Structures are given as C-alpha cells and as structure tokens.
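Novice: Build the 3D model from these lines:
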Amino acid sequence: MEIRLVAALATAALVVSAVALPGTGQAAPPPSGTTYTNPITDPFSDTYADPAVIRGKDGWWYLYATSDPLVTGGPFGNMHVAKSRDLATWEYVGTIFDDENKPAWAADASYFWAPDIRYVDGQYVMYYTVTDTAANPDPWDYTIGVATAPTPTGPWTDSGGPVLDPRPAPGGGYLNTIDPALFADDDGSRYLYFGGFNGGIWVTELDETGTRAVGEPTRVTVADRYEGAFVVKRDGWYYLMGSSANCCSGPVTGYSVYTGRSRSPLGPFTDHEGVGMNESRVGGTLVVAQNGNTWIGVGHHAVFSDVSGQDWMLYHGIDRDDPWLNEPGGVNRRPTLLDRLDWIDGWPVVNAGAGPSEGAQTAPVAASELGIVSADPASGHALRRITGTLTRGTD
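Specialist: Sure, this is the predicted structure:
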C-alpha cells in the first residue's frame, strides 16, 4: 500500500537543544539549566519597584516599573521598561512616557506609578497611577490612567482621560486610587482592582473598550490594610493578593504579601481560616514575607506562568544593608526579585514557604527549546515541510 504525504510535520522528536533562528533577528532560546540571582534588575538599576511583566508576541519578555530614578542621582523616569529572552538577564529599554507623549490631563508635577501591563484585543494595554490631575487645584488627587501601544515598548497613546475620577475622602483630600490591576474573566468581563491604605482595595467593572469604569465600585478589603492588588483565577477560585505594611521605610520596612479567595471576582475574599479581608478583624493568608536573609520589605508583586506552566512571582524588595539611594534623599532602593510561586493545599506561597531567595536559582522556562517563534511558527528549523511517500510492505 502506498500513501502519499504532503504535510507540515514537526521535528520535535529530533530536536534535543536550542536551534538558531536564521533570518529572524532573534537569538535562539536559552538552554535548560539557566540560572538567575536576585535582584534580577541589578545589572542596570539600583531600584526597579512595582514590577509588571508580559511576554511579547516577538518572544521577548518585558518588565515594567514605577517612576523612581533607575540609579542613585539619576532623574525620575516616567515609568520604565526592560527586556529579556530568558527571564534571567535583563537589558534596559527606556521610559514609557516622555514630555511629548505623557497624558495632557495629568498635572505637570504628577508622578506615574505602578504600571499594569496586558495584551487585549490585539494591542498592549497599560494601566497606571496618576498622582495629580490638572483638573483639581489640590495635589495628590490620585486616579488611574490607561494607554495602548502596538508593541511592548510603544509608542504609547494615552486614552485622553482617567479610567475613573479621583475620589474625595470624607475628611478632606483624596482616597488612594492607586495600584491598578486588570483581571479578564473567562466570559470576557473585565475588572479593574485599585486602591490602597487610604480607602482600601476596590474593584470596578470596565466598559468594552477597557478604558472607562462602569457601575459602582465594590470595596474588597478594609480601608487601611492592603495595596498593590493582583488577582488570579485557579480551580474556580479568584485569589486576591495584596501587600501590607509600609512599602518604603528603609531598613525597618515590613512589606509582605497576603491573599484571600472567593468564588466571585467581586468577593468577599476570605483567608484559609475563613476570615474576610474586608472585616475589622482583617484576614489574609501569607504568600511571602522577609525570612531573615538580605531581603526585607518584599511586596507589590505580579504573577505570571512560564512556558512550562510553572507560576512565578515578581516583586520588589529592599536590601537591609543598602536600603536607600544616596541621591535623591528619602528614596528607597527597591530592585526587582523573582521567585517560584507554589500552590500548597489550595493556597499560593513563595518557594514552598521559604520566602525570598538568595544565591543562584533555576530560572523559569522562558521559551521552547524548539526555537518556535510565536508570530511565525513555520520559521527557522523547528518546523519544516516534508513531501514524499510512505510505502508499507506486504507479507
């Protein structure tokens, strides 16, 4: 019997190591066994706080940070982006905004904090904190902005206004409408979590464009305990993770990450003992805290999965022996740390409870060793077209 084959066949069984990608301008993925050492941003910065990460369609990973100076004595940048092929070695790319493209509705003195990066409807979407708007004469009228871009490095176009208006506080001033985190549910509904110690963490639904809040926000934590929200869904549970204690007190910083879970993205979120995160006797199950080594003040995190399916946490921390930038005064050194996120008895915990790591660690699996480029799977040598005949002999 003769069967004619005209098919595109993967040669996966024959590939035992990374391959070159001729004509693509991209390096081959790293070999297995790659290691990293915290902080992963040390080669290019002294501080890289409030990290967020995404894998671009070009195969690179992109790491974003808040608007601190990168190095001691350096200028405040309007948020930052770096990139990596292997999640272990990073190179700095530049800022998100400059004087030409920063939001016109933000006051000149405004800072831009805590970027949250996603890929939605064919474009990269970044939510971020605006600390001061031009609409109000009072400073620190915090709110959330959003910008879009065709690539992970821009150019970024702001939506033209806040996602939701600044929220006046009952006693004067404004509630902390800060630290945005998008969550897209399985049915396509989009939820934006935001807020902090002055007012609590809240969640609001977004319109179909993802640029404006709709309906009334729901408070999901007490007013003075958590900030830096991040939500993941696992086994039908929504896990709300938030950072607690002061982020930025140098050598006495006690920042840590806690979590609660719910069957609804709107809560209520309860910890492993059933105590709610929005109760006066506030709940929260510990995810990561300082453990006695170099790293203190560990928090404001993002969660991602590597290409093997293993979960990881990015977060900033403070070296207890080197907590401050020399210039400008009062700014903490908060470089980015990376560690494995394990799930034990239904709850997330960093390094199976060991906490922030020191020394060489096995890196995430950042790419397939087949060298497949997601935007062009048939490029390179990983996939090739085979034409021929298959003949089965007869007895």
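
Novice: C-alpha from now on. contacts and neighbour counts both.
Specialist: Will do.

Novice: Not counting residues beside it along the chain, what's closest to the residue most central in space within the chain?
Specialist: The residue at the geometric middle of the chain, judged as the C-alpha nearest the mean C-alpha position with CA atoms, centre = their mean, is Ala52 (2.6 Å). For Ala52, ignoring the flanking residues on the chain, the nearest one in space by CA to CA, 6 or more residues apart in numbering is Tyr64 at 5.1 Å.

Novice: so the one you found sits in a helix?
Specialist: No. Following the definition DSSP: H, G, I helix; E, B strand; the rest coil, Tyr64 is strand and is not counted among the residues of a helix.

Novice: I'd like to know how far the residue nearest to the centre of the chain sits from Val81.
Specialist: 9 Å (CA to CA, to the nearest Å).

Novice: Give me the common contacts of the two.
Specialist: Taking CA atoms under 8 Å, 6 or more residues apart in numbering as the criterion, Ala52 and Val81 both touch 63-65.

Novice: this one as well, want them side by side:
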Amino acid sequence: MNSRTSPHSASPRMSLRLPARRPLPALAAALLGALMALVPGSASACPGPGRVTGDISVHDPSMVRLDDGRYILYPTHNGPQARVSTDRVHFTHAGAAFPSPPSWWGRYSPERSPWAPDVSRQGGRYWLYYSLSTFGSSHSAIGVATSPSGLPGTWTDHGPVYATTTGSDHNAIDPNLFVDDDGKWWMTFGSWWTGIKTIRLDPSTGKQHPGDRTLYSVAARNPTSNGIEGPTLVKRGGHYYLFTSFDKCCAGTDSTYSIRVGRSTSPTGPFRDRSGRDMRDNGGTVVLETHGRVVGPGGQSVMSDVDGDLLVYHYYDRDNNGSPTLGINLMRWEGGWPVVY
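Specialist: Coordinates of the predicted model:
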C-alpha cells in the first residue's frame, strides 16, 4: 500500500482528532466513567467516529490508498460506486467500478448489484473481491477483478471465485483477501448459516487454489439464527486477528450490529476472544458497538495508513434519521488487542 501523503491534503491524524469532552458534573460520575472506560466492550469505551464529510452514505466500505496518495473507497451496491478523497475527510462520488456489469452476475443477483467489496493492492495491481446474492439466500457467489490503477472503469472482471447453492450450509458473501508472511493467499468470507469460512487462493489467478480445496470453519454463532458476517483478517505482531460483524444489519436505528474480534497464531484458526472463548462457539471481544448517535456499527474493514491502523465501517446515524454513514477510527493495539480511539 502506498504511504505517500498528498502535498495538498490535511494531516490524517489531525482530521481524526476528536473534540474534547466536557467535564462531568460530579466526582462520583467521573470516577464511574473512568472505570467503565476500562471495561472492554462497554458502550462508554467506544469513541465517536472521526470527522468525514461529502458523499458518505455507504454500507460495507473497503478503502485503499492509491499510488497518487488519494484514498478510494468501494461500498456495497450499484457498480459498486466508488468514493475518492485526498485527505481522508472529504469524500466525493467517483463512478462505478464496472460501468457495464458482467452478465454472469445476473445468475446470483437479478439487479446485478454486488455486495461488500474488498479492495487491496497486491503484486503491483489492485484486486477487487465482491459478492452477489439476494437477502436470505445462500445461492451466492464471490467474484474477482483486477485493475492497474484501482479507479472506476479500469477493472477487468475475472469471473467467479467461489459459489454456494440453496443446499449449502454456508454462504459465499463478504469476501476478504489476506496474504500471509509466506506469500500464501487466503480468502475469509461468510454470513449467517454455519458462519465464517476460509479457503486458500492461488496468487496467479486470485481464485481458489487447485491444490488445496480445504474449507476451514473459523467463526460461528450458536444458535445459527444469531448473525455473524463480514470477516476481516489481519496480522499484527505474532497473532492473526479476525474481525467480524455480529447480529443484525440494515434496519436503520433498529440495527444491532457490533464489531467483534478474536485472535490466533494461524490464519486458519482457531480464533479465541480475550476471555479465551472459541469464535466457532459465540466467541468475540467487542471492538465497537452502539453508542450515542452511532447505531449498529459493522461491515468493517481494516486499513494500515501513515498514521496507524484504521477501522473503516458503516453505522446508522441516530441524529440523521438513521442514515447509513461512513465511520473511520484510528486503532491502536494494547496488550495484544485492538482498541479504537
């Protein structure tokens, strides 16, 4: 990922600085607040998102820094429609990744509208993974495209990577590409049903590895009627961290999404939360949850930038009629666990 800063952009660190909080009226309340802030997953420990403006009504955002220093973000639906920013604060609409949607999309999405794209730069070019489905169905597919620049209109589609049917016990949506230190490519994906899965990919094609067809189960809810989706896998230090979105999306201020995490010493698990609970059995330490005007944060991705790691996500703005809204927080690692600020 390119780490150059545009000479005309504001400092990303400064742009995400949060306003100072007013002092609490009583010493007892202040002490209580301080204690609650030390409790992992407590609502009072969740900061507000950094300042973003412009065209920021999105779901499931994935962001990367381009070679020219700009940021490009691809969210769910309609192309998908890109947003571009020079300063990580103001985002403008930049057009559809695919002005003419590939015909094969229609087999899985009548609207030919991809969900939850994942954009990254690998091996000198940009890779875009995306999913096609309809609500409540496991007749789904994940596709892949490449681009020399990452910009809308420059993507070449390479067709399906992995698909599921109505008879499958898992769902081929919400892909995330991860490349390990040995150069092995992995794709983590999944939603509801029996949870989050991981497969190995072939770096030469970006598709499922022909010599390794293993399907790893890495996270699940029990009962399966409880939601889990939107995985993101990263490595920091000696651990692999699996971020997921728990519970219900896409219901405005009735959404119950929260972002949770577990870690492992292997990209294929087992992943355990801070208490030691396996993520295949409801484990997951809260990273971000509903607080204040921020309702149902989820659909997250993680991006490394010049000033640190970023948690990029959507939430529903209680103060703006429940509008889906882009959220960006800096994220540090304390005691081996991610903490947003």
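
Novice: so what number do they get for TM-score?
Specialist: For these two chains in superposition, a TM-score of 0.80 is obtained (TM-score structural alignment, normalised by the length of structure 2); 295 aligned residues with a CA RMSD of 2.4 Å.

Novice: sorry, back to before: which residue in structure 2 lines up with the residue nearest to Ala52 of structure 1?
Specialist: Matched across to structure 2, Tyr64 of structure 1 falls on Tyr74, judged by TM-score structural alignment.

Novice: Would you check that that match makes contact with Arg65?
Specialist: No. Assessed by CA atoms under 8 Å, Tyr74 of structure 2 is found out of contact with Arg65, at 11.8 Å.

Novice: what's the average distance of the top strand by length along structure 1 to structure 2?
Specialist: Counting residues, the longest strand found in structure 1 (DSSP state E) is strand 295-305. Once fitted to structure 2, strand 295-305 of structure 1 is off its aligned match by 1.0 Å on average (mean CA distance after the TM-score superposition for structure 1).

Novice: what does that strand contact?
Specialist: With contacts defined as CA under 8 Å, 6+ apart, strand 295-305 of structure 1 is touched by 49-53, 227-230, 232, 242-244, 246-248, 251, 253-257, 288-290, 311-320, 356.

Novice: Out of the residues you listed, list just those in helices.
Specialist: Among the contacts of strand 295-305 of structure 1, none falls in helices (DSSP state H).

Novice: give me the number of residues near Thr214 of structure 2?
Specialist: As a burial measure, the neighbour count of Thr214 of structure 2 was computed by other CA atoms under 10 Å and equals 11.

Novice: wait, I meant Val58 of structure 2
Specialist: Taking other CA under 10 Å as the neighbour definition, Val58 of structure 2 ends up with a count of 24.

Novice: Structure 1: which residue goes with that one?
Specialist: In structure 1, Val58 of structure 2 lands on Tyr48 (TM-score structural alignment).

Novice: cool, Lys197 of structure 2 as well?
Specialist: In structure 1, the position corresponding to Lys197 of structure 2 is occupied by Trp202, as judged by TM-score structural alignment.

Novice: Structure 2: helices as residue ranges?
Specialist: Counting by DSSP H, one finds helices in structure 2 at the ranges 12-15, 27-37.

Novice: Dump these to a markdown table, plus mean neighbour count and distance to Pro99 of structure 2.
Specialist: A markdown table is the format used below for the helices of structure 2 (neighbours: other CA atoms under 10 Å; distance: least, CA to CA, whole Å):
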| stretch | mean neighbour count | distance to Pro99 of structure 2 |
| --- | --- | --- |
| helix 12-15 | 15 | 31 |
| helix 27-37 | 12 | 46 |
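
Novice: mind checking which of those is nearest Asp169 of structure 2?
Specialist: helix 27-37 (39.2 Å; CA to CA).

Novice: Contact partners for the aligned residue in structure 1 for Asp174 of structure 2?
Specialist: If you follow Asp174 of structure 2 across to structure 1 using TM-score structural alignment, you land on Asp179. Each residue near Asp179 of structure 1 by CA under 8 Å, 6+ apart is listed here: 113-115, 128-129, 144, 193-196, 227-229.

Novice: Mind checking which of the contacts of strand 295-305 of structure 1 are in strands?
Specialist: Counting by DSSP E, those place 52-53, 227-230, 232, 242-244, 256-257, 288, 311-319 in strands.

Novice: So between Tyr74 and Arg65 of structure 2, which is more surrounded?
Specialist: Applying other CA under 10 Å to Tyr74 of structure 2 and Arg65 shows that Tyr74 carries more neighbours, namely 29 against 26.

Novice: Please tell me how far the more buried one sits from Asp118 of structure 2.
Specialist: For Tyr74 of structure 2, the distance to Asp118 of structure 2 equals 8 Å [CA to CA].

Novice: what's the overlap in contacts for those two?
Specialist: With contacts defined as CA under 8 Å, 6+ apart, the residues adjacent to both Tyr74 of structure 2 and Asp118 are 62-63.

Novice: so Tyr127 of structure 1 sits right up against Ala149, yeah?
Specialist: No. Using CA under 8 Å, Tyr127 of structure 1 is not in contact with Ala149; the gap is 11.8 Å.

Novice: Those two: which is more packed in?
Specialist: Summary of the neighbour comparison: Tyr127 of structure 1 and Ala149, criterion other CA under 10 Å, with Tyr127 having more neighbours (26 against 17).

Novice: What residue in structure 2 is paired with the more buried one?
Specialist: Under the pairing rule here (TM-score structural alignment), the equivalent of Tyr127 of structure 1 within structure 2 is Tyr129.

Novice: Its match: what's it in contact with?
Specialist: Shown here is Tyr129 of structure 2, whose contacts under the criterion CA under 8 Å, 6+ apart are 117-119, 142-145, 175-177.

Novice: Please apply the same query to Ile328 of structure 2.
Specialist: Ile328 of structure 2 makes contact with 16, 49-52, 310-313 under the criterion CA under 8 Å, 6+ apart.

Novice: Just the buried ones from those?
Specialist: Burial by neighbour count, judged by 16 or more other CA atoms under 10 Å, picks out 16, 49-52, 310-313 from the contacts of Ile328 of structure 2.

Novice: okay, these in JSON lines with distance to Arg263 of structure 2 next?
Specialist: Rendered in JSON lines, the data for the buried ones among the contacts of Ile328 of structure 2 read as follows (distance: CA to CA, whole Å):
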{"residue": "Leu16", "distance to Arg263 of structure 2": "27"}
{"residue": "Pro49", "distance to Arg263 of structure 2": "24"}
{"residue": "Gly50", "distance to Arg263 of structure 2": "26"}
{"residue": "Arg51", "distance to Arg263 of structure 2": "29"}
{"residue": "Val52", "distance to Arg263 of structure 2": "30"}
{"residue": "Leu310", "distance to Arg263 of structure 2": "18"}
{"residue": "Leu311", "distance to Arg263 of structure 2": "16"}
{"residue": "Val312", "distance to Arg263 of structure 2": "19"}
{"residue": "Tyr313", "distance to Arg263 of structure 2": "20"}
